[in-house]
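Asker: only geometry, no sequence info:
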């Protein structure tokens, strides 16, 4: 609904929407008809960033490049190309061309034409020097500032060149496009070619210098790391030679293994000694002193042989242990062991024990156990000495191992640093050999003029004006708080509506003439609306007769409504009395020229009772600063209204506006229903809120609003 209303609002201002765009189109036509044709020259620069044929040796590195890195590389190249120093190079070349050529690119400016030969030569010298050194002009130097002013007048300065210069990457390709547009095709091609050449030279020299510095730095660093690695290697070798260290890890491992073997043998020997001592203790407990002396006396000769064999066995066992258990000693030990067993058995066979006892076997067993125990004890001592020697050797290796590990750790760090720098050096050297090499794929050439955009500019100007008008009208419509519809009036006042009246232009207050004009559609619609309002008022009156017509402000249309209602009621054969209660503006009185006036009728004098006849339809007033209750008291006025109700079917009273305070409210005291008129296309003011509250407090006495001069469809 709001959109439809907005369209209606636009249609109401259709002349504005037609005239303004039309005027804009006409003005645009005269502005653009003399515009010069534009010529665009374009060139492309191959970067090699994503060209696989130029990354054969570093393909692996290039394949891992992410799209973001590639986009960043192109962005860096484009921003370098837009550097002020490069644009200045183009400016210098342009002005030098115009200063030295008979066919300049542009028409000389006033400052250019005013230069004499000496000034030209000086300008050429300065511009050449600035171009060779890639230096900007010094604005604080009076001489150079004048040359800069010359560039601005010729529009060769950086700001003007940037406006027509376009540098972009061609979608996802490997090329950067450079284009320039101007009114001279030679100028466009010249700017593009100079900028591409200067950019390639600047970038190439910068990259080459950076790569050379990087390779030189890494080369020097590589030599330092190589020398440090050689020093650490020589230091470790000298230490090993000076201390006789061959392979500490293998040596320490061998000694440790021997210590473990001797520990095992020691545990076994200790076990044998303990077991043999226990067995001997048990055997000794079975002999008494007499048996022992007998045995020692009889076996002395054979014991001597056993003891000698035992000593040989002890010496051989000692050599066996010291030789780290060499196998050849094991054979000799086994032979002596068997010999010792035979000698022990011989003592058992040749001599017997005391006949009184049967302990000869125990004696032989005892001797065998004693021999085994002694062998185990002597072997234990030899093992302890060997363990002491091995532990001493192992302890001597500990400080050597710590020092060697320190040297080895330092050597390992130096080696890693050297390899890292070497890899970086090789990588940088390779990249410097196959680094990105920019090249201008094709030279910019003068091209034909671009298709004329004059018609497009004219159309855009017209459409832009139309859009601006629509936007402005929309803003006016959106922020417009004026009331145009009865529903809006009801929404803002919270009071009911009886209907509305359309605008009738060129009318007259002669009701008969207005009512009889049949050929005017607006008048027909007006009559239908009056009839509708009359019907709604009848429904509200419910047999009552007095209708008071008021408004919030003056000149809202009360008189037209009152006269129209009076005439409409007379058309249905009702006796109607129209009272002009508006002392402030007695329009009805001035129009109807009645014979009876309020000041005469409502005065409490006997002579006035006969002044009203049944045929009187209008009671006027003399105007002035007077109110109803100032004419007579409330009781007498009520009596007068009662007489009028007996004579007339409908009594219509036009009252002053509510802004007159009590002047309107005094009339409303005697009315049965109150009708308020509100003129359309006006807002409800904040100052009128008190009057609205008054109407709300009337409750059932207020019949409703009549929206006057509304612009609504008739169907």
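Answerer: Right, received. Where do you want to start? All of these numbers come straight from a predicted model, not from anything done at the bench.
Asker: Please make it C-alpha for all contacts and neighbour counts, starting now.
Answerer: Fine.
Asker: For the stretch 501-650 of the chain, which segments count as strands?
Answerer: In the stretch 501-650 of the chain, the strands defined using DSSP state E, counting those that start in this stretch lie at 546-551, 576-580, 618-619, 650-654.
Asker: what distance separates the shortest one from the centre of its chain?
Answerer: The reference is to strand 618-619. Chain-centre distance of strand 618-619: 78 Å, with CA atoms, centre = their mean, to the nearest Å.
Asker: what does stretch 88-104 give?
Answerer: Relative to the chain's own centre, stretch 88-104 is displaced by 46 Å; criterion: CA atoms, centre = their mean.
Asker: what's in contact with that stretch?
Answerer: 105-106, 120, 124, 127-128, 130-131, 134, 136, 151, 156-158, 191, 194-195, 198 (CA atoms under 8 Å, 6 or more residues apart in numbering).
Asker: coming back round to it: can you redo the strands of the stretch 501-650 of the chain as a markdown table with mean neighbour count?
Answerer: Output for the strands of the stretch 501-650 of the chain, formatted as a markdown table (neighbours: other CA atoms under 10 Å):
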| stretch | mean neighbour count |
| --- | --- |
| strand 546-551 | 26 |
| strand 576-580 | 24 |
| strand 618-619 | 23 |
| strand 650-654 | 25 |
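Asker: Return the members of the contacts of stretch 88-104 classed as buried.
Answerer: For these, burial is judged from neighbour counts taken by 16 or more other CA atoms under 10 Å, and it is met by 105, 120, 124, 127-128, 130-131, 136, 151, 156-158, 191, 194-195, 198.
Asker: Buried residues, stretch 470-484. List them.
Answerer: Buried residues in stretch 470-484, counted by 16+ other CA under 10 Å: 470, 473-474, 483-484.
Asker: correction: stretch 702-715
Answerer: For stretch 702-715, using 16+ other CA under 10 Å, the buried residues are 702-710.
Asker: which residues are in contact with it?
Answerer: By CA under 8 Å, 6+ apart, the residues outside stretch 702-715 that reach it are 484-486, 495-504, 525, 533, 537, 540, 556-557, 673-681, 695-696.
Asker: rewinding a little: out of the buried residues of stretch 470-484, what pair is the most spread apart?
Answerer: Greatest spatial distance in the buried residues of stretch 470-484: 470 and 483, 21.0 Å, computed using CA to CA.
Asker: want to compare, so here's the second one:
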């Protein structure tokens, strides 16, 4: 059965889960990181801030005593750039932006190099101490003075007020005011002369235009007289009434139209009368016939005859001779009456027809005469219209020249007023600049806060520079940000723990079990177990990048942490170059020379070389549950021994006996044995020292182990300082309070 357990093969490493991998993290600084950096370097920042305050104060005092500056200023009032009508009340207005732009242009004019050079040539300016300080050579002195004046002389256009501020700074208060006043007066005078010269030039041009327009106006009036004489019309002036020719033509056309209508009516009457002559007697003619005296007499006779006939017929009968005579007389009267009616009808209709024809002839003759007169009027009207067109053309030319002449006269009057107007230059001198009573520079309100701010910013900059130049793996965040390896434990620096600072760190878990350092190892043990819960890992390899990183300390204390859980642990020292376990775990203090010889002869090297068995190399550590295999003598070929089958058989065999096997390996970057050992164990644990391990070395170590297909369970960060704003700043305080509470409760 024992042989069967020894021959069991280790599980396939590629089938085991490699443990949780931390997510990629952003390398940018977070607000929390920035605050932590500032807290860690708070005293540096405070010191530099105080130094900056002192430097600012000293600079202010020295400048105030040896190089004070006085600033004098005055105002130049800038009027609205809108053209003002001098004949009207009020002032021309412009928009606020236009006025501000005009003030800016005035400010630029004041600062022109030509104005500055002209200012320097004035006698009062050349007599100042400020001007004399630039030497005696005229050309060089003017150049230096101009260069210095550009720096010290300022012109500012106020946006809300109608002023341009002119200022000057120099070492003498009176000279500063003098320079400002001289510039303001010189510019006002120059601007007034320039503007009045411009007005005078405009006035001369307008007078020339006035003379030309008067000559052109006389020529236009002569052309109008020529049109009137040529056509013979004197009523060509445009007015509200029509001309005589037009009125006559309109009257003739109206009479002709009325006559045409009358002719049409007469022609229709003639046609109607012609139809009546050939047709039945119309009603009107019948009425005229009935009114004829003869017809009336015959009608009376006929009525009397009918009455007589009716009376005789009753008495005599129809066949009586008298009756027949009366009937014949009646018939004769009726025939005569009919003949008279026909005669009157024919005569009346013919007379009406003849009268209508005569009227038609008269009207037609009159229409022809009107047509002749109308054509003559139309010809006259055409001549009149042509004359009107020519006259209006010349009249428009005359009116245009006359209006232009009036405009020129008004403009000349305005320019004459503007030439003598004091507001023509658009700038006015408000008053002399007062002599400044206080220095303008230096001001303590600037130097003291400026020194404080500068010192503070330099302190902050140096703090961040220190942090950026420091490439150590110092914090858990550095592990996650740069290495991307699961962090299993963070061990604080023992100097920060009052309970562990004077204790042997190899056995701090046993000697100071209630210290925060010991609690950190126990937390590391718990995290390791949780990360390997699924794989049930039992063999662990502990390694670091370089010697002195705390690799052996972590291995020993991890073994102690497992032992406190009543686990059986085998601790193997595989560092042939610098073994430590034989000095940490001694059998007893009274060992003799023979025992020392035994310790030096038996160890892992002799076991791998086949010079001894397991029982000879495994020894107790002095702590129950913890056994040790020392490194033994340094072999000639350590790499070959590590890669041989004996090492793999050792781990397989002891896996059946011990709950955990912990191997203290040499540094990864110094020897290649670690890569071989990593193949025999379940998981590899890396140790980074916050005080010595650099990021590049740590990244290289992780990369080489992953290239060798090592199962990296995680890492441990050793010797982490409790920095201000760091990882353990509050942890120590809370843990100490908790320990005090537990001890009080246990008592």
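Answerer: Yep, it's here. Since the model is a prediction, treat every value here as computed from it, not as a measurement.
Asker: So after superposing, what's the score?
Answerer: Overlay of the two chains. TM-score (TM-score structural alignment, normalised by the length of structure 1): 0.72; 599 aligned residues with a CA RMSD of 4.1 Å.
Asker: rewinding a little: just to be sure, which of the contacts of stretch 702-715 of structure 1 are found in helices?
Answerer: 486, 525, 533, 537, 540, 695-696 (DSSP state H).
Asker: TSV for those residues, including distance to residue 633 of structure 1 and neighbour count?
Answerer: TSV is the format used below for these (distance: CA to CA, whole Å; neighbours: other CA atoms under 10 Å):
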residue	distance to residue 633 of structure 1	neighbour count
486	38	20
525	43	18
533	33	23
537	29	19
540	28	19
695	24	22
696	27	16
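Asker: now for these, which pair is the farthest apart?
Answerer: Across these (CA to CA), the longest gap, 30.3 Å, separates 525 and 696.
Asker: one step back: looking at the buried residues of stretch 702-715 of structure 1, which one is closest to residue 428 of structure 1?
Answerer: residue 710 (85.4 Å).
Asker: mind listing the helices for the stretch 301-450 of structure 1?
Answerer: All helices of the stretch 301-450 of structure 1, identified by DSSP state H, counting those that start in this stretch, fall at 327-350, 360-433.
Asker: which other helices and strands contact the longest one?
Answerer: Other helices and strands packing on helix 360-433 of structure 1, by 3 or more CA pairs under 8 Å, 6 or more residues apart in numbering; DSSP states H and E, are helix 185-242, helix 248-284, helix 300-322, helix 327-350.
Asker: Ok, which of these comes nearest residue 433 of structure 1?
Answerer: Taking these one by one with CA to CA, helix 185-242 is closest: 9.2 Å.
Asker: could you give the angle of that closest one to helix 360-433?
Answerer: 150 degrees (axes from the mean of the first three to the mean of the last three CA atoms, to 10 degrees).
Asker: between helix 185-242 of structure 1 and helix 248-284, how big is the angle?
Answerer: Using the same axes, to 10 degrees: helix 185-242 of structure 1 against helix 248-284 is 40 degrees.
Asker: so what does helix 185-242 of structure 1 touch, helix or strand wise?
Answerer: Using 3+ CA pairs under 8 Å, 6+ apart, helix 185-242 of structure 1 is in contact with strand 39-46, helix 67-81, helix 84-100, strand 175-182, helix 360-433, strand 439-442.
Asker: if we can go back for a sec, can you check which of the helices of the stretch 301-450 of structure 1 gets nearest to residue 581 of structure 1?
Answerer: Closest of these to residue 581 of structure 1 is helix 360-433, at 104.4 Å (criterion: CA to CA).
Asker: residues in contact with residue 581 of structure 1?
Answerer: 598, 620-621, 628, 653-656, 667.
Asker: From residue 44 of structure 2, how far out is the counterpart of it in structure 2?
Answerer: Following TM-score structural alignment, the counterpart assigned to residue 581 of structure 1 within structure 2 is residue 574. For residue 574 of structure 2, the distance to residue 44 of structure 2 equals 45 Å [CA to CA, to the nearest Å].
Asker: same question, residue 345 of structure 2
Answerer: Using CA to CA, we find residue 345 of structure 2 at a distance of 149 Å from residue 44 of structure 2.
Asker: Settle it for me: which of the two has more neighbours?
Answerer: residue 345 (21 against 18; other CA atoms under 10 Å).
Asker: still on that earlier bit, kindly present the helices and strands packed on helix 185-242 of structure 1 as TSV, with separate columns for mean neighbour count and distance to residue 304 of structure 1.
Answerer: TSV is the format used below for these (neighbours: other CA atoms under 10 Å; distance: least, CA to CA, whole Å):
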stretch	mean neighbour count	distance to residue 304 of structure 1
strand 39-46	22	111
helix 67-81	14	100
helix 84-100	20	118
strand 175-182	22	113
helix 360-433	17	12
strand 439-442	15	112
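Asker: out of the ones you listed, nearest to residue 55 of structure 1?
Answerer: Once those are compared by CA to CA, helix 360-433 is nearest, at 9.7 Å.
Asker: Contact partners for the corresponding residue of structure 1 for residue 551 of structure 2?
Answerer: Under the alignment (TM-score structural alignment), residue 551 of structure 2 pairs with residue 558 of structure 1. Residues near residue 558 of structure 1 by CA under 8 Å, 6+ apart: 549-551, 654, 677.
Asker: Report the two of the residues you listed separated the most.
Answerer: Between any two of the contacts of residue 558 of structure 1, the greatest separation by CA to CA is 10.7 Å, found for 654 and 677.
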